Each structure stands twice: as structure tokens, then as C-alpha cells.
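J.: Sequence plus the predicted model coming up.
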Amino acid sequence: MLTDLDDENITRDKACVPENAHPPAGEYTLNLTTITYVTDQTITSVSREKRVFKPLADFQRQANLGSMAAYKKLYAESVNSPENFWKRQASEHLVWRKPFRTVLSWKPPHAKWFTGGRLNVCENCIDKHLGTARENKAALIFEGEPGDVRTITYKQLHFHVCRLAHIFENMGLAAGDRVAIYMPMVPEAVIAMLACARVGAVHTVVFGGFSPEALKDRINDCKAKIVITADGGWRRGKIVELKANVDKAVEDTPSVQTVLVLKRCGNPVTMHNGRDVWWREAWEGAPNYHKPKAFDSEHPLFILYTSGSTGKPKGVLHTSAGYLLGAKLSSHYVFDLKDNDRYFCTADIGWITGHSYVVYGLLSNGSTIFLYEGAPNQPEPDRFWRMIDRHGITILYTAPTAIRAFMRWGDNYVLRNRLDSLRLLGSVGEPINPEAWMWYHKMIGKGRCPIVDTWWQTETGSIMITPLPGVTPSKPGSATLPFFGVVPRVVDEKGHEVPRDAGGKLVITKPWPSMLRTLWGDDERFRKTYFGDYAAQGWYFTGDGARQDKDGYFWIVGRIDDVLNISGHRIGTAEVESALVSHPAVAEAAAVGRPDELKGQSLVVFVTLKTGNEASDALKETLRNHVGKEIGALAKPDQVRFAAGLPKTRSGKIMRRILKEIAVGGAVKGDTTTLEDFSVVAALQNEE
């Protein structure tokens, strides 16, 4: 399953082949490699890719891991002797108050890692750096969209977090209580997360682009006791009124006792006596030191909601020790972290990338993270490039959607900046197409920066399949090889491994420390969603389609369920459909994705109207805005298509496969024997 690339020769290493894998034997030469994409359940070849980029010798010499032989040795240990491997990693990388007794207790689908051990996640991110050379090092460098800049050292970050921890306890917050964080991308959002970890509270960060209704649903699902927000945040020169959204959300959230409000923009807000507290007022008089308590290895750290195909968001639960180890170890190796790095991840902390690779993974390594509040094209499309030069950013981790936007805006915005501080680039959120990879490599990396094209999920907690920058020859568009302890397979519906270069379902066959533990309040849904398809084998089903090429490299080809990946954000079709049907003019709706050069997928909705309502361009815009209000702007449909009827099976199920084919303008293929009314399809094909 794993390979060694020496120049352009690939040789099989039997010691590194995971259990039950069957790679072809012998020696291979890199040649044509087919890139594939998922359309419904069918994987289709659309282009060929044969370029390979070896790690540069200068980079390899200084890398944290600098040879394929070293990688293969560690990987072999991690999958063949996982308890020894993870025992050593946990002992070396984490600060324990009480040592763990057992590395892993695995009763599929439930894993417990490092049982008996006790630690504090916040202590591992801040306190351990005090009294060292990192104490006065910048932990956070922040630039707001208006241009304001702040630098916070590890010592200062400790001071801020300790004060907020005392404020939490004075508000009656106890270990295990939930805190909802709905903030702009400012240092106080990071401080709030760390203060929760310090006192053992469970945070749920909600992306600031979500609507009051979506925020309310998440607060009620986890029964948050405190909501932390700001008066507003800056986005494209305008104020996003976060506090006003919170006010609407908490009208129907009985669990909320306190709303803590940061003054960021100075816009007028309504403060409710007995519930709302200004951050600065609570801050005054709070002690400067807070002794962190030790919590069990499996103590809940955070809940992060991700879209599901049933319409109700899934509250993914991550716990303390295993998650932190996964985030820390992967950050160290994947980003090849050095003490003088300045790291810029463009993800909002409302997403898992912001949790793992803005906050926990980087701070636990003692790194300097750069935070930016606003839009990448405010005031001009070279904002990122100017900030990289201004702050000496060395590592950039962003999404293919952003890269494609930069390409569309033009090379001139890049060329007016030096970008000579950059030494490593990363991609996250969705598969990157080779054209975008090459542009990123040439224009941003100047041909000298390795690109780590990472695959992982909210549920996995940390990076699972990735190049290592001093090790792995890269193929544009491929996530390449698994990280330590990760055993992926590409299988068919029955769990049989498919031949090389044939598409199938991506599963992970062995547990890993940062894996989700359950879905908050719904363990049965957790079982069915992630382990139901392959329960007998105890395999985690990723929901993604993939293939493994003849060289052992993994190519992720997209979602195979009803969750869309739009600009790197997962949007549940059922959520969109529910929002549309809540409009008084709509009788029925179906949402599907179609390929989009910029966003990866765009959202197309088919709508039937109630009697007495007429189709019009004005109503299309009204429905787009209605979805934005109900869910958030990122879920606004790109196209609204009115229909007299929707294609259904005889049992009444909407045939989304047919709608997907119509959305892309292609012929309807495949089995239509269960279609109830063929005239519906003909009418849809003739419209627009």
C-alpha cells in the first residue's frame, strides 16, 4: 500500500503494507496517472496527470523528517506496533499530571485512548512554554480588516486566558458545561477556547456566517450555558452584526444564562440586564493567575457541528488527550514546524481546520500563529500577499477555493509582492485540481515551496493522508500517503478492496487517537453514519470516494452522500431543502451539487411552487435570500430552477441522481426503472 519514490522508480516495501492490503508486487515507473471525480456513485476519468515533484534537497536537509526511509520506518511501527508507537508519542509530546495506564481500549465503534491518564489541554498549549525561550515569543499576531495589528506573547496569552478562566468560574461555569463561541476571527476567540479547556468546559464554536436560526439550533442541541460573542466583526468593509444575531438566537434558548460581549467594532448593540455582560467590565478585577485542573484523557474538549444528510447538524465530539496528540504530532511533521516560523492558516476557527491548525496543533508546538479577520480581497485582491510580506509569514495553509479565486483575480496582484518569506504551502478542505496546484506552486511558492495537499475531516480531528514536505514526491491533485497510524483502504459496497486505479469508498480500518468519540446526544446516529456500512469489520466510513493509483498514492474524488462541499464548507442538502420549504410559496424542493471551477461544487435547487404562486426572477432571488437568512450566506443557492414536478421513485423518493445529471446539462443515464413519471424529466430538460 505504501511506496518509496526514488527519482521516478517506485518499489514496494513489504514491512509497510497494512494488514489485508494487496498492492501489486514489483517495481514501477511513474507515468500516466488518472484523476477521477465522483458523480453520484459513479467515478469517471476526466483527465490525466503525470507530473511528479520531488522534495528539494535544501528543504530535505533541514526537515523534521527528511527521507522516505525514515517515514517508512515510523509508519511501519505505527501500524504494526501501534500501542508502542502511541505510548512513546503521547509520553514525549504531552504534559501529563497523571500517567496513563492503557494506550487503547477499542470496542468498535468506541475508542478510549490513554485511559487512566490526566492532563490539561490549555496547560499543554500555554503553561508548558512559560519559563522557556518561548515565553516572550509571539503566540498570536493579529491583523484586523481595517488594518489594526496586535501581537500577544505566550506570557501575555497566559495572562489573558487565566483571567477569562476566573470569569467563567465566577459565572458558575463548571467542568463539562457547554459554551457557545460566535465571534469574529480575533485573538479573544482563541482566548475563549483556551479558557474553556482550562476549566474543563466544552466549547462549541459557531462560524460567524451562520444565521441566528442555525446558531439557535446548535445552542439548543448542546444546551450551552454561556454564549460568547462580539458587537460585530469586519467583513469587506462592513460590520457583521454578531450581537444582534445572538439576541435573535437566544430568544428561544432556555439553557443560556449569560452572554459575554466583546467590543470589537463599536456598533450600537442592545444589552439585556441580568444576561449580557461586556467583556471589559468582567475583565476588571479578575485575578491574573488560574491554576489549571487536570482532567481525564477522555474528558470532552469540544463539540463541532457539521452538516448531515438528514437536515439536523451533527455535533461531533472530540476529547482531550487523543485529539491534542493528533493535532500536535501532525502539525509538527506535516508543516515541518520550526521555532522561527510564522504560520498563517486562512480558515475560520468555526471550522475544524481552525481548531486543529490555528489553535491547538500550533500552540501546543509553541508556534507563532497569524490571525486575519476579514476578506482576502479587502481593500484589494492582494491583501493576503501584502500581509505575508508585512508579517514575514513562512507557512500558508489555505483552501483550493481560495486558490482558484486568486487565479481568477490575476497574477498581477501576486507579482507586486515578494512572498520571499514563504517556505511551505498547504491545501485543505477539498481535493485540489492540478491546474490550481501548479499555479499555487509556481506563483505563490515560486517553485521552491513544498505543497502539502492534506485530506482529513471534522470527524478525524487531524490530518490523515498527506505528503510530508521533506519526504514525499508530490503529484498535483493527490493527497499521496497516509500519516502515522492511519490505515486507509478503497473498497466496494461489500468491503472488498478494489483494484488499483478503480474508484471506491474510502474507509479507515484501524482506530487513531484524534478520531471522534460520538455525536453529541445521538450515539445511534454516530454508529449508523460512520460505522454502519462496515460494522462487521469495525471500519470507519469516510463518506468520500477515492482511488489508489498503481504507485500507492491516494486520490480523493469527493463526497458520495448528500452532503455538498462548497468552497471547502460542508452543506447538508436536507438543511437547504428544509429552509426552502419553510417559505410560504414553496411546495417541494430538492438540492444538488454540480461541479464548479471556482468553488468545487455549486448549489442548484429545484423548486415546485404552491398553487397561486408564479415563477419569476424576483421569486428566485427571494428564495436565495431566504436560504441565506435561515442557514447562512454560504448556503445561498447558485441557481434556482422552478419545476412543475420532481422526478420520484414509485415509493415517493426524489431521484437526486437524475437532478444532478440535469443540473450539469447532461443526458440522464443509468437505471430509471423506478421512475414514476418520465414526463417530469422531459419537462426539466426542456426548461432553461
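T.: In hand now; what should we look at?

J.: When you work out contacts or count neighbours from here on, use the C-alpha atoms and nothing else.
T.: Noted.

J.: residues in contact with His332?
T.: Applying Cα atoms under 8 Å, 6 or more residues apart in numbering to His332 gives the contacts 64, 365.

J.: mind checking how far it is from Ile463?
T.: Distance from His332 to Ile463, counting by Cα to Cα, to the nearest Å: 11 Å.

J.: Next: Ile560.
T.: 20 Å.

J.: out of these two, which sits in the busier spot?
T.: A count of neighbours by other Cα atoms under 10 Å puts Ile463 above the other of Ile560 and Ile463, at 26 against 20.

J.: Wait, a helix at the more buried one?
T.: No - counting by DSSP: H, G, I helix; E, B strand; the rest coil, Ile463 falls outside a helix, being coil.

J.: Who's the closest spatial neighbour of it, skipping the chain neighbours?
T.: Nearest residue to Ile463, sequence neighbours excluded (Cα to Cα, 6 or more residues apart in numbering): Trp456, at 4.9 Å.

J.: Do you have the strands of the stretch 501-650 of the chain handy? List them.
T.: 504-508, 518-519, 540-548, 554-559, 563-566, 569-572, 586-596, 600-609, 639-642 (DSSP state E, counting those that start in this stretch).

J.: The shortest one - contacts with which helices or strands?
T.: With contacts taken as 3 or more Cα pairs under 8 Å, 6 or more residues apart in numbering; DSSP states H and E, strand 518-519 sits against strand 314-319, helix 523-526.

J.: out of those, deepest packed?
T.: Each of those was scored by mean neighbour count; the highest is strand 314-319, a mean of 25, by mean count of other Cα atoms under 10 Å.

J.: Tell me what angle the following helix or strand past that one forms with strand 314-319.
T.: As assigned by DSSP states H and E, the chain's next helix or strand after strand 314-319 is helix 320-334. In terms of direction (axes from the mean of the first three to the mean of the last three Cα atoms, to 10 degrees), helix 320-334 departs from strand 314-319 by 90 degrees.

J.: C-terminal to helix 320-334, what's the next element?
T.: Next helix or strand after helix 320-334 toward the C-terminus (DSSP H and E): strand 342-345.

J.: let's bring in a second one:
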Amino acid sequence: MDDSLTALIAAPLIPLRPDQRSARYADEIAHARALHDADPDDYWVWVAEQHRWMRRWDTVRTGELGDFRYFDGGLINVADNCVDRWAETVPDRPAVVWEGEPGDSRTVTYAELADEVSRLGAGLTALGVGKGDVVAIYMPNLVEAFTAIHACNRIGAIYTVLFSGFGRDAVASRLASARATVVVVADAIYRRGKPVPLLDTLRSARPDAPTLQHTVVVDRTGNGVPLQDGETSYAALVADHPEGSELVALDPNEPAFLIFTSGTESRPKGVVHSVGGFLLGTWANAHWQTAITDEDVYWVAADVGWLTFPIQAVIGGLANGATIACYEGALDTPSSARFYEVCEKHGITKVLCAPTVLRMLRKFGDDLAHAHPLPRLSLVTVQGEPLDGETFAWATDTLGIPVVNAYGQTETGSTWTYPVAGVDDLKAGSTGTTLPGHACRVVDDDGREVPDGTKGNLVMTRPFPTLARTVWDDHDRYLSTYFERFPGCYATNDEAVVDADGHLWVLGRADDVINVAAHRLSTMEIEAVVGSHPRVVEAAVVGVPDATKGTVPVAFVTVSGDSGDGVADEVIRLVGDTIGGIARPDRVIVTAAMPKTRTGKIMRRLMREVLLYGEARSDTSALEDPSSLDTLASAVRA
């Protein structure tokens, strides 16, 4: 193990202060852990009993990893548990406190949310949406994202959320792959002071989405955009259906939604999560990760297109009866004080964000933080990418609050290892210990468990309800991607190490997927776009560390002709227009040669090393032409 890793996992435990501890959650997690120790399925029964069922289950679990079911015989509805039951018991409690980037705001109570969800469900039914049909949601962080998701949950439709930063091709491919029949879209999103026209992007994508029949348009800008054939006003659809919709009783193992996640291939995977499994797991996730109380205002500072937002806000947060704060735009617009101003304005008590946000606040400096004391803020929790110790220390010292660092994946449907809020002591950068109902190991490449302190492959060893059940239209891909390499285990494709205190340290991707500001992107998907430029002959994309975003993509290209002038800027624009701004390469390096194996495979790890260190530092025995490294190094220095 290298010295840097040794130093990392030697971090001391940082005890919570007495005022940061919760007796309620200490008692609850002790009970939950005791149930897990007896039988992990006993824990999931306890979680299930926190919810309202339309019919109780017959069996808790059948099957094992790769083919399993939970709570067979039961019937449940997600919208009933996240919206209706709270509208019945605490109708006037704010469900969503929303603010747009221009400063407009809206507060929606649970009673108001229930009414709008029911009306929209009826409207979608009138458009022909039925149980099992797919509805795409292509919009920024708006109240309508909550209502659209729960309208689908209410009537048994399957929803898929498209990141509002996606370009035309990314939107078209996902609509076509999902076989979406309806899309709910905002006319625009405000981002850094300017409206970004989502509806125009969708309209350009429609010819390549053959199953799409209707578009429901949210007038975000208030400009009354003229509607075209096949388009319906969201406001009119809601107003026209005061009768509301009936709750559909669903098998907890039926698909609730699918989310496209890039893998090591250029073709994104539609990961499918289940009705009851996702509900139960995300309730537990928000419950333990933030220690939610009735007095909290919980700001999930994430994009609705990142699975964290449905987990922590739309499903898990509302399932806990929480008040969720939702912000539309950039956290540094119109000034670097915007994060603090949102917290002050809405009385935020707890925040979830990516470590990128804390790195941004740290960059803005202590003076700004001290100018905006946040006495109500009691917790920040982060996930989506590794948290460095320096940023952890800055946040805990400067903001004076605990920072809960959590780990999970799109496929796991929730974070499943972290220190329980208000209970467990912290370590700077670790992801704590495994939550009840989950089990993992760190293994070598042959699947043998490695000793504590040894880096290896992180795998999960038993099923749990939020784990994805399949890949849309390709179950063989699901089995081969996640269960083939380590039989009997789910492969996270991440590397990790367990320290002497049992804390898990997740070190990063073991494959070619990178996390940019907590958005998981495939280098292969970016490469496919870079390679489509007419002058690009070869392309390779690698992820490199970035002080703010965690990781950024850098593209290497060889080009036709004698000069590469102008190609770099054109490639950056092409990626932004096709996939979205989040995928734009931080740099495009034009090189005359790329290091390759004797079989012609581009050696991306060597390219990354040359970029970071100016030289290759790992094994070069498979390299066909050693002089290609000198050529590459010259291009990097240029």
C-alpha cells in the first residue's frame, strides 16, 4: 500500500459533540442493527412496517443476487406513502419550498401537493398513459418535477428523469431507448442568469423518438410559449382534471422508474428500480443519513437528473414527511454568496450536496462564510464522489457542523455506507460503516477477501430492496455487468479499503467511468462524440482530478491534415451541444500519436499518467511504440 493511502486511512475518529447527538436516532439504529445481526431480512421487515400497504406481503424475500424479490404478495403505492398519508395527517406542513435562480419562490403544502399530483395523474391518464407506460421528465429543479414523478407513481406509470443539461442527441437516444410515450418538459431552465431552452432541444429530438405521442409543457418562464401539434399545457392539464385519479395498487417488485447511467460502453444503460424496493430503501436512506425531524428544512442541493434527488428529496425525503427545499439554478449566481443566502432565506437546517459544492464554498473563502453565519444549519451530508480530507476539515471547522460522507451508486438505488447522523463518530473522508440490511467485502481480483488496510475491489454480498433489478430491455447485460466477474456478488467496479476501525474508504472507479461534479459520465460516451468530429481520426478521453469538480474529462485526439488549429474548440462545443455542458472536456490535446498495445488498444492509463506527471509511471511492457509517449508528452506541454 502506498504512503498516501496509509496516511489517508490513518485518520482519527472525530467524536460528535453532545449537542450534535440524537437520543432518538441512537435508540432506533441500535434496534435496527440488532435486527440486522439476527437476520438482515428482519431489518427490512421493520422498514416495511414504517409504511402504508394496500395489502400486506406473504413472504419477505425470495431469491439471491441477480434474481430476487421482496415482499411478494403485498401491494403498495409510492405516491400514497410520500404524499397522501402526510396530506391526511399534516396537511399544512410545507412539502416543498422552492426557489428559482431569478429569486422567485413558491411553497407547496402536503395538501396542495396531493391535489396537484392527483389532478396531473388524471391528466396523464386522459393522454392515454396507463400502468407500465413510460413518461419522461425533462426539466430542472421545479415543483413540477415532484408532481410529475408522483403522478406517475400514483397511476402506475414508469418514469425516467432526463438531466436538464442534456443536448439533443442524448435526449433523443434516451427517449427512444425508454420507449417513452409522454414527456413532461419545462420551456426553459434558468442557469447563470440566462434561460436555456429545453423545449427547443426536445422538439429537435422528437423525430428520433418514434414512440413519443404527447408533450406536456411547463411554462417556467411565463412567456406563454406557443404550443405545437402534440403539445399540451401543464397548467391546463391540471386545471381540466379536478376529479383527480385513483391510486393504483402495485406489486412492490414492479418497475417504478428507469434511469440511464453511462457504463464503460458508449451505449447508456437504463437501470430499472422497483416500486416497493426503492421506496423502502430511500426512506431508510434519508432517515439515517440526515436524522430528519418534523422541524427540519432539508435542502437537497442536487439536480433532479442525478439519482440523489429522487432518493433524498422526491421519494426518500417525502416518505419521511420532510420539508424539502429545492433550488433551480447555479449556486454561485448571481454572486458567490447565493448558497448562504438560500440557507438564510429559507431557514435551512440540513443540506445534501456533492463534495464539489463544499470545495466551491472553500474556494470562495472564510470571510464569505463568516459574513453569513447559519445558526440553524446543523448538518451537511455529501455523496456522489470522494470527499477529500481538506474539504471535510474546512467544512467542519468553518461551518461548525458535522459532515456525513455517504457512498452509493445509481445501481444500488441509495447510499448504503456512512456514519448515521446524530449517532456515529466521523472520519475525514471515510464513508463510515455499512448500514443495516446491507453486506459488503473488499476482495482481490480472484474474489478472495483482503485484510483490513489492503486496497481491493468493493463487492456486495447479499441482495437488498433498492438494488436495481435489471437493465431495460437487456437482462443479460445486467447479469454480465454486475454479477459475472465475482459470482455470487454484486460488483461495484469501485476500489476500496477498510481501516482498522472498520470504516470503509471508497477510492474511486476501477473502470472507465468518471464522476464530474457528482454526475457519472462514461468516457466512452464522450469519446464517441469527440470521434464524430470530421477531422478527428482517433480519440481517447480520461478523467483527471479537479479542485472544484472532483474529476474533469480531458480528450486526446489525432487529426487529419497538417494542422489541428481550431479542432480543440470545435470538439469542446460539439460535446457540449450533443451530451451537455457537464461533459465538455476541460482540455482537448491534439497529438500526433497515442500509446497503444500491440493489438492496437489505446493505453489510456498511460495517457492519464503523462497528463498528471509528465511521464508514464506504470507498466509499459505492452506498449508497441515507446516513442509515442515522448510524442504525447510534447503535446501535453504545448
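T.: Now that the structure is in, tell me what you want to look at. None of the values given here were measured: they were computed from a predicted structure.

J.: And Ala224 of the first structure, what's its match in the second structure?
T.: In the second structure, Ala224 of the first structure lines up with Ala180, judged by TM-score structural alignment.

J.: can I assume its match is in contact with Ile137?
T.: No - in this structure Ala180 of the second structure lies outside contact range of Ile137 using Cα atoms under 8 Å: 9.9 Å.

J.: neighbours of the match of Ala224 of the first structure, just the number please.
T.: 23.

J.: what does Met68 of the first structure give?
T.: 18.

J.: need the contact list for Ile658 of the first structure.
T.: Contacts of Ile658 of the first structure by Cα under 8 Å, 6+ apart are 647, 668-669.

J.: which element is the counterpart of Asp80 of the second structure in the first structure on?
T.: For Asp80 of the second structure, the aligned position in the first structure is Glu123, judged by TM-score structural alignment. Here Glu123 of the first structure, judged by DSSP H and E, is contained in helix 121-125.

J.: quick one: that helix to chain centroid distance?
T.: On the basis of Cα atoms, centre = their mean, to the nearest Å, helix 121-125 of the first structure sits 22 Å off its chain's mean C-alpha point.

J.: Looking at the strands of the stretch 501-650 of the first structure, which one is packed in the most?
T.: strand 554-559 (a mean of 25).

J.: corresponding residues in the second structure for that strand?
T.: Counting by TM-score structural alignment, strand 554-559 of the first structure sits on residues 504-509 of the second structure.

J.: superposed on the first structure, where does the matching stretch end up, distance-wise?
T.: Comparison of stretch 504-509 of the second structure with the first structure after fitting gives an average deviation of 0.6 Å (mean Cα distance after the TM-score superposition for the first structure).

J.: Which other helices and strands does the helix holding Glu123 of the first structure contact?
T.: Looks like helix 121-125 of the first structure contacts helix 187-199, helix 320-334 (3+ Cα pairs under 8 Å, 6+ apart).

J.: Let me have those in CSV, adding distance to Gln62 of the first structure as columns.
T.: Below are those laid out as CSV (distance: least, Cα to Cα, whole Å):
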stretch, distance to Gln62 of the first structure
helix 187-199, 31
helix 320-334, 12
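
J.: can you tell which of these is closest to Glu77 of the first structure?
T.: Nearest to Glu77 of the first structure among those is helix 320-334 (15.3 Å), distances taken as Cα to Cα.

J.: In the second structure, what range does that closest one match?
T.: Mapped onto the second structure using TM-score structural alignment, helix 320-334 of the first structure spans residues 275-289.

J.: And the strands in the stretch 251-400 of the first structure?
T.: 258-262, 276-278, 295-296, 300-306, 314-319, 342-345, 368-372, 395-398.

J.: which ones are touching Thr253 of the first structure?
T.: 216, 219-220, 223.

J.: go with 7 Å
T.: Counting by Cα atoms under 7 Å, 6 or more residues apart in numbering, Thr253 of the first structure touches 216, 219-220.

J.: and which of the residues you listed is nearest to Gly593 of the first structure?
T.: Lys216 (26.5 Å).

J.: which SS class is that closest one?
T.: The three-state assignment at Lys216 of the first structure reads helix, by three-state DSSP.

J.: just the helices in the stretch 351-500 of the second structure please.
T.: Counting by DSSP state H, counting those that start in this stretch, the stretch 351-500 of the second structure has helices at residues 355-364, 366-371, 389-394, 475-482.

J.: Packed most tightly, which of those would that be?
T.: Compared across the helices of the stretch 351-500 of the second structure, helix 355-364 shows the largest average neighbour count, a mean of 20 (mean count of other Cα under 10 Å).
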